[in-house]
Structures are given as structure tokens and as C-alpha cells.
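Undergrad: okay, sequence plus prediction incoming.
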Amino acid sequence: MRILYFAWVKQRVGVAEEELSPPPEVRDVAGLIDWLAVRSPGHAEAFANRKTIRAAVNQDFAGPDHPVAVGDEVAFFPPVTGG
């Protein structure tokens, strides 16, 4: 699974992307966030407030219950506003 991080999420995690193999029990975006949050102090800081994180799976916006699978690209980023 390819995990991408953008903006302050990337700064806190310390990398722009990772290739990871989550365990089989990680089945959705929320489970992936839970799993990532314990990988390092930077991950924990980035995912400490779930309300400030948005996700996309295979370049489509995705909510916490959206499924994830091997081979997916999952991006995490702060909320985006337009103007």
C-alpha cells in the first residue's frame, strides 16, 4: 500500500510517502489511521486529532469507513478550503 502525506501531515510524519503492508485487520481508512498512529511519535502527532485529517483512496475522497486494500494508494492531508 502506498501512503502519501501532504502539508503539515507530511511535516509531522517526516516523510512524503511510504510503502507499507498493514496487517489484515486493517480494512478501512479509520483502521489504517489507528495502525499508522502507533508507528512513530511523528505519526502519533499527525493523527492525534482525526477531525483535522482528510483522506483519499486511489485519488477519490474517502471517509473513515471507506475500505482499503493491498495495492491502494491512500493520501492524508489537512482539510482544504476554497476561495
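TA: Ah, there it is.

Undergrad: can we go C-alpha only for contacts and neighbour counts from here?
TA: Will do.

Undergrad: spatially central residue in the chain, please.
TA: Residue closest to the average C-alpha location in the chain (Cα atoms, centre = their mean): Phe76, at 4.2 Å.

Undergrad: comparison target, given below:
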Amino acid sequence: MDVVYFAWVRERIGLPREVVDTQATTVAGLVDELRAREERYALAFEDISALRVALDQELSDFDAPLAGVREVAFFPPMTGG
């Protein structure tokens, strides 16, 4: 699946997007797999309460299932102006 990173998440990981082969069944499981990869991922996903996630461009939760999902996007909360 495609995993997309925005804002400071992209800066910490150093990639705007990547294709990830995962065994995870939920977003939280995917985050655990990514954290285990290396330190830059661990730092980016250190505090998931500071992150939002979208599955196939629909805002979602970290306990959401990944079955059938083609794209997961991680980004900080947005504020209006």
C-alpha cells in the first residue's frame, strides 16, 4: 500500500511517500511496524496523539482496519485561518 507523509512527519522520515508491504490489520499495527524500522520512524510516530490519519483520503482512526485500503496518509492536525 502507499503510505504518504505530510508536514513535519515527512521531514522526520525524509520521504514524501513510499510503498509499504505490511502484515498489519489496523493503522495502529502499521504504525508499530513503521516505528520498528529505524529511529527516524520511531521519532515521527513517537506521539500518535499529535497525528491524524486518512485512509484512501478519508479521515480515520488509528484503530481502523486496513483491509482493502490502498493509501494511508499521516499528517499533523490542521487548523483553520
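TA: Noted; the coordinates are in hand. Model, not experiment: these values are computed from the prediction.

Undergrad: just give the TM-score of the two.
TA: Superposed pair, TM-score by TM-score structural alignment, normalised by the length of structure 2: 0.93. Supporting alignment: 81 aligned residues with a Cα RMSD of 1.2 Å.

Undergrad: show me what the residue nearest to the centre of structure 1 lines up with in structure 2.
TA: Counting by TM-score structural alignment, Phe76 of structure 1 corresponds to Phe74 in structure 2.

Undergrad: using the three-state scheme, assign that match.
TA: Judged by DSSP: H, G, I helix; E, B strand; the rest coil, the three-state class of Phe74 of structure 2 is strand.

Undergrad: where in structure 1 does the longest helix belonging to structure 2 fall?
TA: When structure 2 is parsed with DSSP state H, its longest helix is helix 27-37. Mapped onto structure 1 using TM-score structural alignment, helix 27-37 of structure 2 spans residues 29-39.

Undergrad: distance from the chain centre to the matching stretch, please.
TA: Mean C-alpha position of stretch 29-39 of structure 1 versus that of the full chain (Cα atoms, centre = their mean, to the nearest Å) differs by 7 Å.

Undergrad: repeat for stretch 64-71 of structure 1
TA: Centroid displacement of stretch 64-71 of structure 1 relative to its chain, using Cα atoms, centre = their mean, is 11 Å.

Undergrad: can you pull the buried residues of that stretch?
TA: For stretch 64-71 of structure 1, burial by neighbour count (16 or more other Cα atoms under 10 Å) applies to Pro67, Val68, Ala69.
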